[in-house]
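**Q** Got a predicted model here, sequence first, then my questions.
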Amino acid sequence: MRIASRSQQALVSHPPVGPILGTSEKGVHTFVTGSGPDLVLIHGANGNLRDFTLGFAERLSSSYRVIAVDRPGLGHSKSMPDGQTSVHDQARQIRAALREIGVQRPIVLGQSYGGAVALAWALQEEPAALVLVSAATMPWPGSLDPWYRITANPIGRHLIVPLASAFVPKSYMRRAVAGVFAPQAAPENYSEHLGTNLTLRYGSLSSTVQQINGLRADVVQMQSHYPMLNLPVELVHGDADTIVPLTIHAEPLAKLLPNANLTVLQNVGHMPHHTHVEEVVNAIDRAALRAGLR
């Protein structure tokens, strides 16, 4: 009862902000603004496309047709069947949906987990360019935190995720958001704008734990194929990012990609598209120039 009530509150307080493209079984919620070369924005874990609509998409709309998407299973996009939640599956679902509005050769920006989806897209069908912001793209040492280890199997997921969906307070989510932004501060109204109730819906939490638990295997499989990507790639990463560390992800990835340019932001955490917008916009503009789109 409490799970259903929370879910309904989320749908009322944070309804779709744009069209849902694709089939009824594989619909992808989008937000589209601006005109120019296509720029697709793919958000990270535990989020939705609203992460990009607190000024970032609008900042780019004078130069690009900006298309922000909810990744499958999150926000208002359709969930994927168990066993079909890999970054490859997500990239295929997003690409298929965006063909409906004529997206063919975009710049694809992936932030955090979304960076792995962007790379999966490029390995399937090269876009014009990639922009990887604080992107999780390489295998990491050690294991995930206990929450993900407990929910790695269907029994744990079906027992624990409903409890979290029903009882995790918004205050916990606000503290989690602060940790993701550290050492910078989150925008004052970020949690409310993003919609923590959307994140806490049972379906969204279940999708997230499946996706995160499968991510390491996905990037292990993709790693050997990275050197085959010849498109322009701009990487932007903070050296104070403790969520997706620079030395584990962006630095080794830049050495594998033939046409990568890495911008390291000093004393910057995991969310530079909010805290250091101009540096990320500059990377997008460089990608467009290198791809011959400007």
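**A** Yep, it's here. Note that the coordinates shown come from a computational prediction; the quantities given were computed from them, not determined experimentally. Numbering: from 1, shown residues only.

**Q** rest of the way, CA atoms for contacts and neighbours
**A** OK.

**Q** Count the residues that sit near Asp51.
**A** 24 (other Cα atoms under 10 Å).

**Q** Need the nearest residue in space to it, chain neighbours excluded.
**A** Leu194 (5.9 Å; Cα to Cα, 6 or more residues apart in numbering).

**Q** Who are the contact partners of that neighbour?
**A** Gly47, Asn48, Arg50, Asp51 (Cα atoms under 8 Å, 6 or more residues apart in numbering).

**Q** 10 Å instead?
**A** The contact partners of Leu194, by Cα atoms under 10 Å, 6 or more residues apart in numbering, come to His14, Gly47, Asn48, Leu49, Arg50, Asp51, Phe52, Thr53, Leu54, Gly75.

**Q** Okay, one more to line up with it:
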Amino acid sequence: MLITLTLIALLVAGLVVWTKLKTREIEARYPPAGEMIDVGGYKLHAVHVPRPADADLPALVFIHGASGNLLDQSVPFRPKLEGRAEMLFIDRPGHGWSERGGAANATPDGQANAIAAAMKTKGITSAIIIGHSFGGAIAASFALAHPEMTSGLVFLAPATHSWPGGIAWYYDLTRLPVIGPLFANTLALPAGLTRLESGSACVFAPNPKPDDYITSTAPALVLRPGAFRNNAIDVANLKPYVSRVAPRYSEIRTPTVIITGDSDSVVLAHIHSEGLARDIEGAELVWIRNLGHKPDHVTTDLAVRAIEKVAGYDVDLETAAEMAEASLAADDAGCPS
């Protein structure tokens, strides 16, 4: 018995050491891309693109989803919008290189307030808020808490309403005291690295994952123990949060476009996207056939057109959607087991 316990203790210690070393390696490979913004006792990491002299769009603030960081939005959108608008790409509290802050940041409203504080620090008084997946819940919360700072909303495959069922077991495990930190510091990173490519492919399916997605957007950052646990807590808190807040979405009064795919295997579009279209007066819902969970990367041009529409341009989103669908019609990438 003593020998068994000793072996277990040595194994755990070895995994902890390996995780620390691998974390340093990941951080060296994907260093901060922007600046640290003090938002009142802690700092958020962000890439701020100043307003160009000939900007034709209002300021744009991008909010990434679960398991992500600001690169997931800056990689597809910055090249498309450079020179047209002031942009702010933010690592959500406790993700990427941002510090977590207090307990309030365990729910979307706290994170929305943190983003608002970062905007004010950079002199952004109002902006179109673009939220992908989990970022959609934060974008909606932002509009509720800071309507005067919200000039428009663009939701991309959002997660905003209560859904049937629960969440993946490792989220529930990781958020627990004692057991959660132990799991995050031992097994999460080695197990996660084996699923990085296949898991990302499943998020994109049926659309093919870009070959450079892992290296260009650094999803490995979420496998670091602190970020992994913050991500798990965020996801575990989402369902009770949106169950409480979704009835207030009817209070939102701002131009809104929602882009969603009929082949999204991550969120149930008929619950979240249709729910937003129902709840926000005047919201335009754009359904795309054969689109998975990544309209930010797969249909970036359509998302840009949605931003233009929200900004007041006369944009025919129906025609833009038809063009996007035509480009995806032959996609049949699977989800690796």
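**A** That came in fine, so what should we check first? Model, not experiment: these values are computed from the prediction.

**Q** quick one: TM-score?
**A** Once superposed, chain against chain, the TM-score is 0.94 (TM-score structural alignment, normalised by the length of structure 1); 291 aligned residues with a Cα RMSD of 1.8 Å.

**Q** For Leu81 of structure 2, see how far away Arg224 of structure 2 is.
**A** 31 Å (Cα to Cα, to the nearest Å).

**Q** Tell me which residue of structure 2 matches up with Asn48 of structure 1.
**A** Applying TM-score structural alignment, one finds that Asn48 of structure 1 aligns to Asn69 in structure 2.

**Q** That match reaches Val222, doesn't it?
**A** Yes - contact criterion Cα atoms under 10 Å: Asn69 of structure 2 and Val222 qualify, at 8.1 Å.

**Q** These two - which one has more neighbours?
**A** Asn69 (29 against 23).

**Q** The aligned partner of Pro225 of structure 2 in structure 1: neighbour count?
**A** Alignment note (TM-score structural alignment): Pro225 of structure 2 maps to Tyr202 of structure 1. Tyr202 of structure 1 has 22 neighbouring residues, counting by other Cα under 10 Å.

**Q** hang on, Tyr202 of structure 1 packs against Ala166?
**A** Yes - counting by Cα under 10 Å, Tyr202 of structure 1 touches Ala166, with 8.1 Å between them.

**Q** which residues do those two both contact?
**A** Contacts common to Tyr202 of structure 1 and Ala166, judged by Cα under 10 Å, 6+ apart, are Ile3, Ala4, Arg6, Ser7.

**Q** Using CSV, lay out those residues together with distance to His88 of structure 1, secondary structure and neighbour count.
**A** Output for those, formatted as CSV (distance: Cα to Cα, whole Å; DSSP: H, G, I helix; E, B strand; the rest coil; neighbours: other Cα atoms under 10 Å):
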residue, distance to His88 of structure 1, secondary structure, neighbour count
Ile3, 30, helix, 17
Ala4, 30, helix, 13
Arg6, 31, helix, 19
Ser7, 28, helix, 21
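
**Q** Looking at these, which is nearest Arg174 of structure 1?
**A** Arg6 (16.7 Å; Cα to Cα).

**Q** Cross-check the contact I'm expecting between that closest one and Pro169.
**A** No - counting by Cα under 10 Å, Arg6 of structure 1 stays clear of Pro169, with 11.1 Å between them.

**Q** what's the overlap in contacts for these two?
**A** Asn197, Leu200.

**Q** contacting residues around Lys209 of structure 2?
**A** Here Lys209 of structure 2 is in contact with Glu197, Ser198, Ser200, Ala201, Cys202, Val203, Lys294, His297, Val298, Ala333 (Cα under 10 Å, 6+ apart).

**Q** sorry, back to before: overlap in contacts of Asn69 and Val222 of structure 2?
**A** Common neighbours of Asn69 of structure 2 and Val222 (Cα under 10 Å, 6+ apart) are Gly94, His95, Gly96.

**Q** Hmm, Asn231 and the first one touching each other?
**A** Yes - contact between Gly94 of structure 2 and Asn231 holds when scored by Cα under 10 Å: they sit 7.8 Å apart.

**Q** which residues do these two both contact?
**A** Contacts common to Gly94 of structure 2 and Asn231, judged by Cα under 10 Å, 6+ apart, are Ala106, Val222.

**Q** circling back to that earlier point, next one: the residue nearest to Asp51 of structure 1 from Phe181 of structure 1, what distance?
**A** From Leu194 of structure 1 to Phe181 of structure 1 the distance is 14 Å (Cα to Cα).

**Q** Which residue of structure 2 sits opposite Glu279 of structure 1 in the alignment?
**A** Per TM-score structural alignment, Glu279 of structure 1 is aligned with Leu302.

**Q** hang on, I meant Pro258 of structure 1
**A** Aligned partner of Pro258 of structure 1 by TM-score structural alignment: Glu281.

**Q** So what's the residue count around its match?
**A** Counted with other Cα under 10 Å, Glu281 of structure 2 comes out at 16.

**Q** Quick one: residues contacting it.
**A** Tyr249, Ser250, Glu251, Ile252, Arg253, Thr254, Pro255, Thr256.

**Q** The residues you listed in strands, which ones?
**A** Among those, DSSP state E puts Thr256 in strands.

**Q** so which of the contacts of Glu281 of structure 2 is the most crowded?
**A** Busiest of the contacts of Glu281 of structure 2 [other Cα under 10 Å] is Thr256, holding 27 neighbours.

**Q** Need the counterpart of that residue in structure 1.
**A** With TM-score structural alignment as the criterion, Thr256 of structure 2 matches Val233.

**Q** can you pull out the helices in structure 1?
**A** Along structure 1, the segments classed as helices by DSSP state H run 2-13, 56-60, 87-98, 113-124, 146-150, 154-167, 170-181, 190-194, 196-200, 202-223, 250-256, 272-275, 277-290.

**Q** Next up, the contacts around the spatially most central residue of structure 2.
**A** Centroid check for structure 2 by Cα atoms, centre = their mean gives Gly65 as the closest residue, at 1.3 Å. The contact partners of Gly65 of structure 2, by Cα under 10 Å, 6+ apart, come to 72-73, 91-92, 131-138, 156-159, 231.

**Q** for Asn282 of structure 1, same thing?
**A** Per Cα under 10 Å, 6+ apart, neighbours of Asn282 of structure 1: Glu234, Ala288.

**Q** against structure 1, where does stretch 127-142 of structure 2 fall?
**A** Using TM-score structural alignment, stretch 127-142 of structure 2 pairs with 106-121 in structure 1.

**Q** Start and end of the matching stretch, how far apart?
**A** 11 Å.

**Q** Over to stretch 302-318 of structure 2?
**A** Termini of stretch 302-318 of structure 2 sit 10 Å apart (Cα to Cα).

**Q** buried residues in that stretch?
**A** Neighbour-count burial for stretch 302-318 of structure 2, counted by 16 or more other Cα atoms under 10 Å, picks out Leu302, Ala303, Val304, Arg305, Ala306, Ile307, Glu308, Lys309, Val310, Ala311, Leu317.
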